[in-house]
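1. coords please:
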Amino acid sequence: MGKLLSVIVFILVTSCLSLKGELLGSYCANCANGDLSVTELTQARIEFVKQQILKKLRLSKKPAVALPVNSLPMPVAQGQTLSEGTSKPPEFDDYYGRTEQKIIFPVEDSIVH
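-> Sure, this is the predicted structure:
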């Protein structure tokens, strides 16, 4: 039920934001005034996705990870990826979106048996 409610809220919010008040203006004051720009709409969608990711991970807020750059593997610190060494060109798929931010979670080396 919670997932269905989240989907419904997302659809209503994106519809309201994208229509800029043409049909739903009486329900959304900002949409009626046309105060939302494309960047604000994009930010609202990004925030919604972030909240959904946190919810799936059962976190109440973004994890605080302090990882110094020198502790990263050298290729990662230099921004190199595996695709640079391949001979065929990478396939670009913008159907679902573009990567704007990468998050690296540190993992401890010791394994408890």
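
2. For the rest of this, base every contact and every neighbour count on C-alpha atoms.
-> OK.

3. For V76, which three-state class applies?
-> helix (DSSP: H, G, I helix; E, B strand; the rest coil).

4. likewise R45?
-> helix.

5. Roughly how far does it sit from V76?
-> 28 Å (CA to CA, to the nearest Å).

6. which one of these two has more residues nearby?
-> R45 (16 against 11; other CA atoms under 10 Å).

7. what's that one in contact with, if anything?
-> Going by CA atoms under 8 Å, 6 or more residues apart in numbering, R45 touches T14.

8. Then V49?
-> V49 neighbours (CA under 8 Å, 6+ apart): none.

9. Remind me which helix or strand it belongs to.
-> helix 38-56 (DSSP states H and E).

10. Okay, buried residues for that helix please.
-> 41, 45, 51 (16 or more other CA atoms under 10 Å).

11. List the contacts of the first one.
-> To tie it back to what came earlier, the one meant is L41. 14, 17-18.

12. Another sequence for comparison is provided below:
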Amino acid sequence: MKQLAAHDFEDLLQVSLLVEPHNQLLLDLLFSLSCWHALAKLHLQTMSTIKFLQKLTQALGYYLQKFARITCTVYDAHELVQELNFYTYKLHSLGDYPSAIQQYGTYDGFSTQVMSY
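-> I've put the predicted structure just below:
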């Protein structure tokens, strides 16, 4: 489970089911993540989409914190050092995407995936 890309997390989370109310919280989080990802990857951005991305980033932060505060405390799960957590730069920089898109343009030419040749 090292070096997972976004599509790997998507595949893992699509088969995740929890008991209520945690399942609904997980679904809300997944929906926010997928909407945020789709909006951030648009090839054409407008001021409306950038403002919506800003609001969606706030909602995503809310659901991430709620998931960590409520669901993660119920289940006996242990995070490995190399896994995604609240202290990684990628997660911390999500709030910078809207202003960066406005300043530098869209991210359609960039990828964080590790390429092997």
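
13. so what number do they get for TM-score?
-> The TM-score (TM-score structural alignment, normalised by the length of structure 1) is 0.32; 55 aligned residues with a CA RMSD of 3.6 Å.

14. hmm, back to that, relative to K55 of structure 1, which of the contacts of L41 of structure 1 is nearest.
-> T14 (19.3 Å; CA to CA).

15. where's the closest one relative to V76 of structure 1, distance?
-> 35 Å.

16. do the same with A29 of structure 1
-> For A29 of structure 1 relative to V76 of structure 1 (CA to CA), the value is 45 Å.

17. Same question for V9 of structure 1.
-> 38 Å.

18. same thing with T39 of structure 1?
-> T39 of structure 1 is 30 Å from V76 of structure 1, by CA to CA.

19. With I46 of structure 1 instead?
-> 25 Å.

20. repeat for F48 of structure 1
-> Applying CA to CA to F48 of structure 1 and V76 of structure 1 gives a distance of 28 Å.

21. Contact partners for Y62 of structure 2?
-> If you count contacts by CA under 8 Å, 6+ apart, then Y62 of structure 2 has nothing around it.

22. After the helix or strand where it lies, which helix or strand is next?
-> Assigned by DSSP H and E, Y62 of structure 2 belongs to helix 47-66. Using DSSP H and E, the helix or strand that follows helix 47-66 of structure 2 towards the C-terminus is helix 72-74.

23. what helices or strands is that following helix leaning on?
-> Taking 3 or more CA pairs under 8 Å, 6 or more residues apart in numbering; DSSP states H and E as contact, there are no helices or strands that helix 72-74 of structure 2 lies on.

24. Near the nearest residue to L19 of structure 1 once chain neighbours are set aside, how many other residues are there?
-> The shortest distance from L19 of structure 1 to any non-neighbouring residue, by CA to CA, 6 or more residues apart in numbering, is to C31 (7.5 Å). C31 of structure 1 has 20 neighbouring residues, counting by other CA under 10 Å.
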